[in-house]
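>>> Just need the structure, nothing else, for what follows:
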Amino acid sequence: MFEDSLSFLNQNPEYLLFSVFLVAMCESLAVVGIIVPGVGLITAISVLAGNVNTPIIWFLLCAISGAFIGDVLSFGFGRYCQPYLTAIWPFSKHPSWITDGEYFFHRHGGKSIFLGRFIGPIRPFIPMIAGMMKMNTQHFLLLNGLSAIAWGLIFTLPSYYLGENLDLKWLFSWQALLILTVMSLIAIAVSLLIKQKKL
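I've put the predicted structure just below:
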């Protein structure tokens, strides 16, 4: 079953390309980025892409494009919805999301677009805040492009190359399951011993 799935993805790499584009875009969108476990999904997709030899250039381009477009959409949302944002859910319920983002933006200026890309909790909000603060669009697009490229290289390449050299079929074998079970039992036993000593 798992071998069939890998074979299907190998023959249809467009599914992985679309997936990495969609996840990269969603994790950059205001609000949506909080819900989407972007780093975990990107890592898993990258490992699979490497394992089935998805063309690395196309894979990187899809990841970078998704991250770039997600930030552009958030920037536009902040710019055009700025007067109403504090009244819109979830910002009406969590106004600190905006105030924390504004503080970060004031403190770091344009650099916040680049830095924010790599800081999980504020990643989806910084482009929106930049739009709210009427940041120069060309300056935003330049920093957004550079940060998307850096993000794509850092967050996809290591996992992609790991996937190239990883036998995913073995990970789903009974031997791997046995090893994981034994390791889990040892970890539980050690934690119980530590607790007893503390008592």
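
>>> all contacts plus neighbour counts: C-alpha atoms, from now on.
Will do.

>>> what about stretch 163-170, distance to the chain center?
22 Å (Cα atoms, centre = their mean, to the nearest Å).

>>> How about that stretch, which residues are buried there?
Neighbour-count burial for stretch 163-170, counted by 16 or more other Cα atoms under 10 Å, picks out 163-164, 168.

>>> Pretty sure F59 sits against Y15.
No. Taking contacts as Cα atoms under 8 Å, F59 lies outside contact range of Y15: 10.7 Å.

>>> When the two are compared, which one has more neighbours?
F59 (27 against 14; other Cα atoms under 10 Å).

>>> wait, doesn't C62 sit right on V23?
No. C62 is beyond contact range of V23, at 10.1 Å (criterion: Cα under 8 Å).

>>> Could you dump the buried residues of stretch 163-170 into TSV with secondary structure and distance to V36 added?
Below are the buried residues of stretch 163-170 laid out as TSV (DSSP: H, G, I helix; E, B strand; the rest coil; distance: Cα to Cα, whole Å):
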residue	secondary structure	distance to V36
G163	helix	22
E164	helix	26
L168	helix	24
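
>>> and of these, the nearest to L29?
G163 (27.4 Å; Cα to Cα).

>>> What sits closest to that closest one if chain neighbours are left out?
Nearest residue to G163, sequence neighbours excluded (Cα to Cα, 6 or more residues apart in numbering): V47, at 4.0 Å.

>>> Give me the most central residue, the protein.
Taking Cα atoms, centre = their mean as the criterion, G38 is the residue nearest the geometric centre of the chain, at 3.0 Å.

>>> Now do the contacts for that residue.
G38 sits next to 23-24, 26-27 when contact means Cα atoms under 8 Å, 6 or more residues apart in numbering.

>>> and this one, so I can compare the two:
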Amino acid sequence: MAIEIETSRILEFVQANQSMAPLAIFLMAMGETIVIVSVFIPSTFLLFAIGGIMAAAGVPLMPSLLAGWLGASLGFSIMYLISASMGDRILTFWPFRTYTETVGKTIAFSRKWGVWGVMIGHFAGPLRVLIPIVAGISRMRPIPFMAANLLGALGWIVTFFAPGHLVVSSEWFRSIFSGFLKFT
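Predicted coordinates for the structure are as follows:
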């Protein structure tokens, strides 16, 4: 059975609900940085597509971009605070005790890169959710952590969300695909 997707209906839905776009991007970005939740929200790659869909529907970029930045940095901050308060005990809980090799790789990464690792950590795929946890366990100072977290979260959302929006909203894209899509 083939799935038919009517693009005009999708764009109408997004346009009608554009006030919810920043909240959706905020929750996706935050979920991508929280242990267990991140497994169910593969938002890194979805953000590019959603940015394009939002542009095609005429939804402005900046509110969602800011919301994504705040969501990604808040998720890292929550994981940092939880692990800083629990210390090494957090590693005795599932899923950490099950993935000791991955935790070990993250610890080695954090030792090598220090505070820069927090910034880079936003781009570190499967290690992403562990970076703030290791930073908290190792008692990284809060101000350097937050500075690196904010810069890394901004870089991540700009890298994965903004391009989809900017490409689809460009005149070049619209001229090529105007026969296939009805842009707002």
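
>>> The longest helix along the second structure: what's the following helix or strand?
The helix that spans the most residues within the second structure, counting by DSSP state H, is helix 61-86. Going down the chain from helix 61-86 of the second structure, the next helix or strand is helix 100-113, by DSSP states H and E.

>>> mean offset of that following helix relative to the first structure (after superposition)
Once superposed with the first structure, the aligned residues differ from helix 100-113 of the second structure by a mean of 1.2 Å; criterion: mean Cα distance after the TM-score superposition for the first structure.

>>> In the first structure, which residues correspond to that helix?
Using TM-score structural alignment, helix 100-113 of the second structure corresponds to residues 95-108 of the first structure.

>>> again with stretch 8-15 of the second structure
Mapping stretch 8-15 of the second structure onto the first structure (TM-score structural alignment) gives residues 3-10.

>>> got a list of contacts for the matching stretch?
Residues outside stretch 3-10 of the first structure that contact it (Cα under 8 Å, 6+ apart): 15-16, 48, 52-54, 169.

>>> so which two of the residues you listed are the farthest from each other?
With Cα to Cα as the measure, no two of these lie farther apart than Y15 and K169, at 19.7 Å.

>>> tell me the contacts of the counterpart of A44 of the first structure in the second structure?
Taking TM-score structural alignment for the superposition, A44 of the first structure sits opposite A49 in the second structure. Neighbour list for A49 of the second structure: 161, 164 [criterion: Cα under 8 Å, 6+ apart].

>>> rerun that using 7 Å as the cut-off
Residues counted as contacts of A49 of the second structure (Cα atoms under 7 Å, 6 or more residues apart in numbering) are G164.

>>> now do F109 of the second structure
Contact analysis of F109 of the second structure by Cα under 7 Å, 6+ apart lists G117.

>>> Narrow the contacts of G38 of the first structure to those in helices?
Secondary structure from DSSP H places 23-24, 26 of those in helices.

>>> For these, give me JSON lines that also has neighbour count and distance to L6 of the first structure.
Below are these laid out as JSON lines (neighbours: other Cα atoms under 10 Å; distance: Cα to Cα, whole Å):
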{"residue": "V23", "neighbour count": "22", "distance to L6 of the first structure": "20"}
{"residue": "A24", "neighbour count": "30", "distance to L6 of the first structure": "22"}
{"residue": "C26", "neighbour count": "24", "distance to L6 of the first structure": "25"}
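
>>> count of neighbours near L60 of the first structure?
Other residues within reach of L60 of the first structure, judged by other Cα under 10 Å, total 22.

>>> name the element F8 of the first structure belongs to?
Using DSSP H and E, the element containing F8 of the first structure is helix 2-11.

>>> average offset between that helix and the second structure?
Compared with the second structure after the fit, helix 2-11 of the first structure shows a mean deviation of 2.2 Å (mean Cα distance after the TM-score superposition for the first structure).

>>> For that helix, what is the distance to the chain centroid?
How far helix 2-11 of the first structure lies from its chain's middle: 24 Å, per Cα atoms, centre = their mean.
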